[in-house]
Each structure stands twice: as structure tokens, then as C-alpha cells.
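# Everything below, folded, please.
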Amino acid sequence: MPAGEDPEDLEGRHWRFFRNQAVTSVTAQDQARRLTRGTRVLAWFLRVVGLTALLLGGIGAASAIHVYVKEKTTSVAVLRCIGARERSVFNAYLFQAVALGLVGSVAGVAGGIGLQRLLPLLIADVLPVAIEARVDRTAVVAGLATGMAAAALFALVPLLRIRGIAPLQALRADFEPQVTARSRLDRVFAFGALVGGMLLLSLWQAPEPEHGLAFAGGLSAALLLLYGTAVALTRVTRRYFPARASYAVRQGVANLFRPQNQTAAVMLALGLGAFLITTVLAVQASLGRVLSVDGGQEQPNLLFFDVQPDQRDGVTELVAAAGGGPVDLTAVVPARISSLNGRPAAEILRDRRDGGPARWAVRRLYRNTSRAELSDTEELVAGRWWGEGTAPDGDNGGDPPDGVSLDADLADDLRVGIGDRITWDVQGVPVPTTVRNLRRVDWDRFDINFLVVAEPGVFDQAPRSYLGLARIVDPDARARMQRNLVLSLPNVSVLDLALIQEALDTILGRVGGAIRFLAFFIALAGVVVLVGSLSTSRFQRMRESALLKTLGARRSL
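Below you'll find the predicted structure:
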């Protein structure tokens, strides 16, 4: 490439030539974007978990403020008696809540910076490059602002009780002021501000607006479901109260629908906490399945590439000398599509109309094979296999074999089915074939899988190389075999799957530790919410316990 030439500009100027020549161009910028796509998804997941944990913590803060306000009812009433205005008292307590939110946000930001400093040390062994931790001032300010805003929003609803405290409650703590239209409007405003604030946070944290709306909608549905379950539970227990049960059972059940019960808050805390913990653990399990290689006792741990026909015996002998088992060699024939049902591939690629074959499927280089039987990772979904002993549909009688089997998804992309004709270009030689059947391939299982499998005899005269799978248990023997392979057959490449799995296990262990930390943090937030919810009626239960003991109830009751 000429000096000073921009790769993406060059790609943009010659894209038509590349397409006509079936050339796929990838720049360094393209590769960098692909590499960072996974980190963006992980970052979005972490932001979602953090936002949901913030919501759970906000519920806990609201519950704790509710307890605090109930304890300060007399103090607020005294302030009202000596002339304090309702708005002044409300603003004073709101300022306290925001100040506590600021303290908590500062502590959270400090902990996050400390974790950021620690993270490069934890993953240094699994990354090929050094990571330098830098503090982003914008992120620090955003964290502080988010914490303070969440504290203010979640404090609004419980603090509205202060605006309804009458001076008379300084003398009569059990006095409850009337619910007025103004108080209802205040609650609607507070809940609207809370919902709107959470929606804005979701849209801000999401990579796309629709993702933020979907997350906010799903979370709202979960909260409504939990709240509806709590309401239904209180109504069912009230209607079907176990009147003939023991006193302990009746008292416990009655607490679910008693005045000032915290059934809904406890249900939200436990349900949302369980929801979040299950989510993060499910993600960890999913990562484990994606990053793991099936390492059973008989599974191969060596993969050979580019084995030439005259090198098959040499590879087999090297593996046997190292104490390994048999080598499973599979022929690979590179080919491109020359025509579909007589229509040239170049004409298909020039056709821009919708509904035709997918361009990538027509343009790509295929690596085909021939096989007499289905593999363990394949399932026949249409047509009949040529190894079943029954002549397949469209059998060509005594003519040379021409049947091929396509992956079902590939057949959909190519717009072909049973009986359609595909001509392959195998290094300039046309090879006509007919689609005999379609397969469903399990690409997640570790095996040598192919999009196109031909019946034996179709590609017998075509140039080919081989892929091989083998198993050598002893790590030292595997290393010696690889050294001998480089010396005797330098063109053959080998991939040690055991080493790859070890690296993946190390990475997965670090990721799993981070996810378990998130689960612990969420569980801790749920415990705070639960404790705050139970503490709300603590004084009322203490008075009831004293009354029951006065009436002769035992301590165990």
C-alpha cells in the first residue's frame, strides 16, 4: 500500500472491484471494531446490572427513610408547633437525604476507582498487553450525579409523609391526618418523577434508545408483577384467614395484611434481588458454555490443519509414537459457487433486487467434504440420505454421483431446495451437483462440521487437503509431538485445544469472580432493603409484644 494511503479510503474507492472479484477486504479499523464489539456488550451488561442494583438500593433507601420519618414524626410535629413551615421542614429532610446520597456516592466512586486499579492486576496473566488504569473525570462526575439524583428521587415518596404531619401529632402520635387532593397530587408527582428519572437513566446507559426502553419496560413489568403478587397475597390471606389455626399461625398470617404492613416492600426486595442474582448467575453459566470446549475422556485435544494427501501416514505415525489414539482425517475441497440452477454466480451478484440469494452465500469460498454417513452433530431435516439404502429423490440412475447435502440455514440463504442444481468451481474445473437433502448442524458442539457435504465420488478427483483430530493425554507427549511435527512436516499446523481450554478457564474464572462479586453486591443490597422493610414496624411489634406478655403470653409465642 502506498505511503500515506488510508486503508478505509482505498477500500471505499475499490469496493465494486473487490465485490466483482469475490474479494473480502478487512482493514485494521474493521478488526478493531470487531474486537471491541464484545467489550461493548459486556459493558452494557455491567451498566444494566449496576442500574438495576441502583434501583434495588434505592428501594432500600426509600424503606429506610420511611422508617426514619416514622421515628421523627413527633420531632416534626414539635417543629410545626413552634412555627416551622411545612415546606421548610420538608426541604430540611430532603437535604439530609441528598447529603447522605452524596456521601454514599463518594464512597461508591472511591470503591470503583480502587477496583479499577485492582482489575489490571487480576487479569494481567491472561492478556497479551499491559493495561493502564486511568480515572475518567466525566465518569466520576456522572457517578456522583447519578447517586445524588437517585437518593433524591427515591426519598421523595417517603418524605411526602412529612408534609402531612400535623402539629396535633406532638400530643397524639396515633393521629392520622386526612388524605387530601393535594397529598394525592404530590404522590402522583413523586412517583412520576421517580419513573421518569429511572427511564432517563435507562436511556442514558443503553447503547441504543430502543434497548433502554426495552430494559425499562421489562424491569417495570417485573416490579408490577412482584407488587401485584404482594397485593394478591394480602387479599387472599385476608379472605381465607386460618381462623382455627394456632395463635402463632394466626398472628403471623395477620401480619401480612395488618395496618402499615411491609408485605409489598419485602416482596419487591426478595423478588428483585432473586431476579438479579439469577440473571447474573445465568450469564456466568452461559459464558461458561460458550467458552468451554467439550473435554470428555474420549474427546480429541489436537486439531491438525492443511495435511496433504501424501502426509496422512506421517501425521498418524507421529501421533502414534506419542502414545495417542487414531487420527480422524477429513478431506477438505475448496470450491466456489459457479452457478445456481444454470444462472451464473456473477449474474446473481449483479442483481440488486430483493428476494434473491444472499450475496455472502454466493460469493464466499466453501470448504466442502465427502461423507457416506451423517455425523453426531448433524440431523437430517429434508430429503433422504444417500447411505440409507433407498434411492434418493431425483436419483440419477447409473450416472456418476452428483448429490450434495446443504446446511438448512444455508439453503434458505441460497434460495435452493431438494432437486436444485449447484455447479461448483473447483480450481477452474466445473463440478455439477444436485441438492439431495438438507441438514441441521449443531455448530456449538466441537467437531469438524461443514456447510456442504457431498456423497462419495463427487469430489474424488478434486485437489484436497485434510483436517485431523487426535487425542494425546500426556501434555509432555503432546509438546514433543508438536516439535517433531514442525521438523518433519512444517506445512502442517496443529492446535492444542487443551492449552486453549486452560486459557479460557483462566479467563472464565476471573469473569466468574467479577460476576459473583456483582451477585454478592446485589444480595447485600437486597438484605438492606429487607432489614429496612422489617424495621418499619419494629416499634409497633415491640408494643404488641409487651401487651401480649402483660396478658400472659409466653416468650416462645
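# use CA for all of it now, contacts and neighbours both
Fine.
# Please enumerate the strands of the stretch 201-350 of the chain.
Remark: strands of the stretch 201-350 of the chain, listed N- to C-terminal, are 302-307, 328-340, 343-344; assignment by DSSP state E, counting those that start in this stretch.
# I should have written the stretch 451-557 of the chain there, sorry.
452-454, 465-470, 493-496.
# Tell me which of those strands lies nearest to Ala53.
Ranking the strands of the stretch 451-557 of the chain by their distance to Ala53 (criterion: C-alpha to C-alpha) puts strand 493-496 first, at 41.0 Å.
# What helices and strands are in contact with that closest one?
If you count contacts as 3 or more C-alpha pairs under 8 Å, 6 or more residues apart in numbering; DSSP states H and E, strand 493-496 packs onto strand 302-307.
# by how many degrees do the strand it packs on and strand 328-340 diverge?
50 degrees (axes from the mean of the first three to the mean of the last three C-alpha atoms, to 10 degrees).
# now the other sequence, so there's something to compare against:
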Amino acid sequence: MALRDARASKTRLLLFMSSLVLGIAAVVVIQLFSTNLKANLSLQSKALMGADYIIDSDEIPTDRAQEIIDSLKPDASEVTFVSMAAFPKNSGTKLVKVRGMEGDFPFYGSMDTQPKAAARNYQKEKTALVDATLMLQYNIKAGDSIKIGELTLPIAGALTNIPGATTVSTSVAPSVIIPKVLIEQTQLLQFGSRKEYQYYFKAADTLNLDRLEKELEPQLDLVDADLDTHTSTSRRLGRRYDNISKFLNLVAFIALILGCIGIASSIQIYIKEKLALTAVLKCLGTSSLQSFLIYLIQVAAIGFLGGLFGTLIGVGLQSVIPYFLEDFLPFQVQISIDPISLIVGILLGVLMSVLFAVLPLLSTWFVSPLRVLRVGNGNLAAPKAVQIAIYIVIVATLFLISYWLLDDFIYALSFIGGTAVTFIVLAGVGLLLMRIIRKKFPRNWGYPSRQALMNLFRPNNQTLVLITSIGLGAFLVSTLFFTRDLLLQKTDVEQSASNPNLIILDVQTDQRTELKSIMKQNGIPVLDDIPIVTMRMSKINSRSVDEIERDTTREVRSWVLNHEFRTTYRSELTASENILEGSWQPRSDATETIPISISENVARDALLEIGDRVTFNVQGVLMPTQITSIRSVDWSQLQPNFNILFPVGVLENAPQFNVVTTAVADEAASARLQSALVSRFPNLTIIDLRQAFILIKDILEKVSWVINFMALFSMLTGIIVLIGSVRTSKYQRIKESVLLRTIGARDRQILKISALEYVFLGLLGSLVGVLLAVVATLGLALFVFQEAFVPSWIPFLIIVPGITLIVVIIGLSNIREVLGSSPLEVLRKTN
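Below you'll find the model as predicted:
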């Protein structure tokens, strides 16, 4: 019976199925991406690192650290730091990542260069390998020279690939590889320079890396060094990319929920039209269970086919996500088909379709055979207890699926709660609209307008389902648009003339006067001249750092104990700082205990409070301090911010270097200043924040493409739900239009009635969705980004009219058979 009835209603059932397809496709494509990514991380973990394990240190290794390193016999080593590089050919300058390499690195993967021989010979020939994109930007070729600090050497070739590098990381500071033996000649490793020493190891196949890490990590922590194995790095990268997958999974899941709501609504209308047939079947002896199973089998088959087609589409689209994220991935993702993801897609189709359709299907269980003789519909709803039980099962199932996607109880609960609130608001708007129209019906309006408004609350109306589906799609897309706009707006604000856009690092004390003179000659102002003093914690209250590190039950985070703090002193707080506790002391003449201010993250991770004492080691000199204030710091602002802040009058005579900030008018002025400074002071590191802003915008654009691509599934699903809902009630609408034609309505009036109804629905649904997006983004701006939010008018001018137009076009397609045909002819066709 299910098969026979399905043949007669195949068009409608195909529309039900299409509601599921895109939601399933979205879930499957992200699942496949996540599975392939994890598999690639596992298979390529050695190639990502280029070695089996690495020991690294931010400073020259201590005697004990060097003893451990030598005992393991490193196969290669490097020293890495960021500096300015100059190209004598055209006087160009650029911030680069200098990597002084020694040994045959990498052991896995490859260092690709043009020409290929350059990677093999650069150490022997004492030449440089320069990032290929950087060479292209500055029109540099093999054979030209590069100047790093006081060292000038020829360029052997273009570096096109090295393990672990991504497009984003090389955009900030492109790599320049030189022989390690030449690093000393650059004269760039001075006081205050940030550098890193790395030692690469190729392990025997029998070595247990997890055991090695477990035994060596505590020993290396005590000597300010760290160990990373290819397996731990793979796990860390996996967690990072897993967060992206989880977010995209939620967007896909919303599309699936939206499709399921469309199924529930469409099935409800479909079953209402089948109740008379069900009553006839019961007159012929069909049981309630049999009549229920006839349509349940149809829904399950719809779910299976929807899951199957959605899975196939997901398989076809699986290469799209890696394409958008390739700049963020340190390797090329090899695409493969995971059978589990395919099975999950099909099972989700069956589960979600049955779950959301079971409540409307229960009407067939409670229909009476007497309905054959009755004209009214009667109350065929399931008992309240059954309805509540079904709703509980639906919510519980959605929670379990979201928990499976997020692997976090609180996040899953928040997602379900947020989704429920959005649906409740949209449904509440629909119900409120129907109530207002009934009570405040404009009886002085023209006939087409009154009839269109009546259609919003008449039997078989589509107000709730259409406002919900339209509003949710508009909400998703608008929220993503507003959020991206908020982030881009933040970078635009940072580029205003009152804020620095050029930061000069590593300015030595004896260079400050001449540097400022050069800036003045170029007409460039000095906005900030910030002294930097490096120090480490030696004692927290009465316990030494060494004692705390040896305590296996400690709650103090290890980074605080091992970190080299770059601190400053000044008499005023900046705009990015606010005092949370205590009071800021701008000046101190104390010689015994110095009042300081710490950031809230240091207070949290070091378990420090107002009044606690911390002793710092400043280049061998111990300085006792007392915490008198705790600050919040806006680290998102691209300006120097500090964890530890000293008052004026204490650190002036300590070993220090300076950071100078300025604002340049354009790229040409920036290039001139950088060229003048680097030629005179090769040790300087200059960061052009305008380039950072461009990079941030590029990253946001690429990420927004991925998010918008996933949101497109929700939008298309909403459109399909709309088509399904409208087409499901096609015959009901045709009969109403025929009745209007019979009593004398003209084609123009019928067209106007339908158009106005769908204008009301499309306009209200999309407008509510965009307004909800404004509220959601305002919450993000206030509580997450802590920025002012001024919503763009683009969603109101494009999304609202665009969705409304689509709704009207789909709605009017319902009555095209009525227009231009006689009532009798139309009724014969539809019957």
C-alpha cells in the first residue's frame, strides 16, 4: 500500500526528499573533510615536521639542556629569528624569517627549490634560499644578493616548499634560509632579540616516541627547553583543525534541521489530504497500526533516498572545503572516501525524517472510519502525553547529534538552546502575526489585500513554516555577513591617522637619538618610544620557581614559570588597559619592594592576587615586587601590550631596548623610511601594520567564503523547504483559485491575492531573520569583541528583497494552471 500510494504522490514525496538532500550533503562533506584531514595528519606527521622529534629553546641552551641534546646526537639544527632583509639590487626591504640551517634537513618530506640543486648546495656554497613569492614581489632572481644585518650573500634559488610552512605564515614573514655558520656574521643576535634554537632528530624505528616525550619533557622543562614529537604535533594540529570542522558541522546541522522542519510541515499537509483515504481503509478493515505504517514506510523511504542522494552530493563536493582552506593547511589533503561517513549520512536521513514526521503521522492512527461521512476535520491530534514524549525524544536526539559533532556537553547544550530560541522567536512572530491580523483586520482595504491577509491564518496556512524557514536562512547568512563586517570594520578603525601603523623593534639605547633624527628628516613623527626590559620570575611569594616546578601537584601554569617576560615602565595606562582590582601606582622610589601591575591572564595562571609578592630576575639582579593592581588588556589591538607593568623610577638603569611606533601616510613613505633605517641599523625589525591589516582581511575573506559556502546549504535548503511547502498545498490553492474564478474573480485579482500573500510572508520572514542577526551580532560585538557595532544596510537592501522575490516567484508558480483556463478545465486536470 505504501508503494501504491507513493506512485500516486511521487511528485510531493520527491519534494519532501529534496528538503533533506542538501542538509545531509552538508554534514557528509564536512565529515569527509574531517576524516581525510585526520588521516592525512597521521600519515604525513613526519613530513609536516621534517623529523621524528625536535628539541627547541628560546635562548642558547643551558649547559644541562645542551648535555641532553648532545646525548641524543642531533642530525640537524637551526637558529631562527625575524629580521629585516634588504635587496641591494633595488633597495627593497622586507620583514623575513631568517633560518640558519645546519645538517641534512628535512629527513622526511622535501625542501623544494628552483633550481632543484639549490636545496642540496646552499650550505656548501654559502648562499641563501629566498621565498619564491618574495622574489617575485621584488623582482629578484637567482644570482642576485640579499643583505641580512651585516651579512651580504648571493641567492642560490627560490624556496617553494619546506615542511610545516603555510601560505598564511609565509605571508607575514617569508622564509630566508642560510647556512647556520653565517648567522654570527649577521650581528643580529643582540640583547633583546627574539630567537629560537631547534635541534632535529631522526629516530630509530624501535624508539617509542611517546615514552621518550614522557621521560624527557619534565627534564627539559626545568632547563627552559621543549620537546615535540611528530605524533604530538600531529595531535595538536588535529585539535586545531577539529575546531574548524566542528563549527562547519554545526552550520551543516542547522541546514539539516531546517530541512527536517520542512518535512514535518509538508507531511502534516500531506497527511491531512490523506485522512479521508485512511478512513476508507479503516472501513475496509485496516488497523490503526497498518494505516500508520503505510505512511511511516513512505517517510522512511524518503529519508533513505534523501540520505543516499545527499551523501552522493557530499562525496562530489568533498574537494571544495580543502580548496578554500589550502592556505591554512601545511600539506595537500589527499581525498579518499570514508565508508563510515557515508553510512552516517544515510542513517541520518532515515533518522531525522522519521523523527520529525512521526507527530503528523500519528493523525492516521487516531482517524475514525466515521470520517468518511463527516464533513469537519475533528480533533485528530495525539494525546498530550504522547506529544510531549515525542518532543522530548526529538530534543534529546538533536542534543546527542550536536554532542557527537562538538564533543562538549556545555557547547552542545548551548547550541541546542540557541537553536531552540531562534526557532521559538520565529514561530512566535508567525503566531503573533496571525493573531494581530485576526484582531486588527483592515476591513477598509481593497478585496485582494484583504483576501491575501486572510490566507495567512486560514486553514492549511503556511505562515509558521515559511516564516521559520525563511527567517532562519536569512538569520544565518546575515549573522555571518555582519560578523565578517564587524571584524573588517575593526581593522579599518585601527588604520586611522591617530593610531600607529609602523612598529620598529629592537632599537638599542645608543641608536635612539639617531633613529629619531632620521625619522624627523623624513617627516615621520614618533608616536611612542617604549622601553623594554626582559626578566623571568625567580620566586612567587615564599616559594622559588624551581621548587614550584618540582611540585607535581602545582596548579600554577608552567608557561608562567618558564616565560621570559618583556616588561615596560610608564606613568600612565593606555587605552587598551583597564584596572580590574587594586590601584595603579604611576611612580615609585621604593628600593625594597616595588609596586607592579599584572594582566588578568598572568594573575589567573600564576594564582596571584593583590598583595602577593613576586621576585624577578633581571639579567642576574633580583628585584622584589608586590602586586598592587590587576589589569584587563585588549590583546587584539595591534600595538605593544604587556603582561607586567612597572612604575616610573625603577627600571630606567636596567639593560633595555626600545620599541618605537609611528604612522606613515602611504606605502611609498613606509618603504623610504624602512630603507633609510635598515641601511643604517641592520639589527632593526620593522613591522608594517598596514600589511598585517591586508593579510587579516584576506584571511577573513577566505574564511568567510567557507562559512558562506556552508550557509548556502541552509539557504538552498530553506528555498527547497519553501518550494515543498508551497507545492504540497498546490491542489488546495488551485481549488480556492477556481472558486474565486467561479464567483467572478479576474486573473489579475487572483494573481494579486497570491502575490501579496507571499510578499507578506517573504518580507516578514526575511526581515525578522535579519533583525535577529543584528541582535546576535550586537551580542558578539559587546561581549566577545568588545567593539561598537554599526550594522550594514546591505542585508536589508539585498537579502530581504531578494528572499521576498524568490518567495513570490515560487508562490505564483502554484496558480499558473488557473490563469487563462476555465474552472472546469482546471478541476479536470487536478483530479
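# Let me have the strands of the stretch 201-350 of the first structure in JSON lines, extended by distance to Val41 of the first structure.
As requested, the strands of the stretch 201-350 of the first structure are arranged in JSON lines below (distance: least, C-alpha to C-alpha, whole Å):
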{"stretch": "strand 302-307", "distance to Val41 of the first structure": "30"}
{"stretch": "strand 328-340", "distance to Val41 of the first structure": "34"}
{"stretch": "strand 343-344", "distance to Val41 of the first structure": "40"}
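# Redo the ones you listed as CSV? Include distance to Leu119 of the first structure and mean neighbour count.
Putting those into CSV (distance: least, C-alpha to C-alpha, whole Å; neighbours: other C-alpha atoms under 10 Å) gives the following:
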stretch, distance to Leu119 of the first structure, mean neighbour count
strand 302-307, 33, 20
strand 328-340, 42, 20
strand 343-344, 55, 13
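# Out of these, which is closest to Gln501 of the first structure?
Closest of these to Gln501 of the first structure is strand 302-307, at 11.7 Å (criterion: C-alpha to C-alpha).
# Tell me which other helices or strands the closest one touches.
Strand 302-307 of the first structure sits against strand 465-470, strand 493-496, helix 497-535, with contacts defined as 3+ C-alpha pairs under 8 Å, 6+ apart.
# Buried deepest among the ones you listed, which one?
strand 465-470 (a mean of 21; mean count of other C-alpha atoms under 10 Å).
# If you count contacts, what does that strand end up packed against?
Contact partners of strand 465-470 of the first structure among helices and strands, from 3+ C-alpha pairs under 8 Å, 6+ apart: strand 302-307, strand 328-340.
# Now do that strand: everything it contacts.
300-309, 319, 324-333 (C-alpha atoms under 8 Å, 6 or more residues apart in numbering).
# what do you get for stretch 522-533 of the second structure?
Taking C-alpha under 8 Å, 6+ apart as the rule, stretch 522-533 of the second structure contacts 500, 516, 519, 566-569, 618, 651, 654-664, 673.
# Can you turn the buried part of the residues you listed into a ChimeraX selection?
Buried residues among the contacts of stretch 522-533 of the second structure (16 or more other C-alpha atoms under 10 Å), as a ChimeraX selection:
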select :500,516,519,566,567,568,569,618,651,655,656,657,658,659,660,661,662,663,664,673
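# any idea where the helices of the stretch 101-250 of the first structure begin and end?
Applying DSSP state H, counting those that start in this stretch to the stretch 101-250 of the first structure gives helices spanning 137-163, 181-205, 209-239, 247-254.
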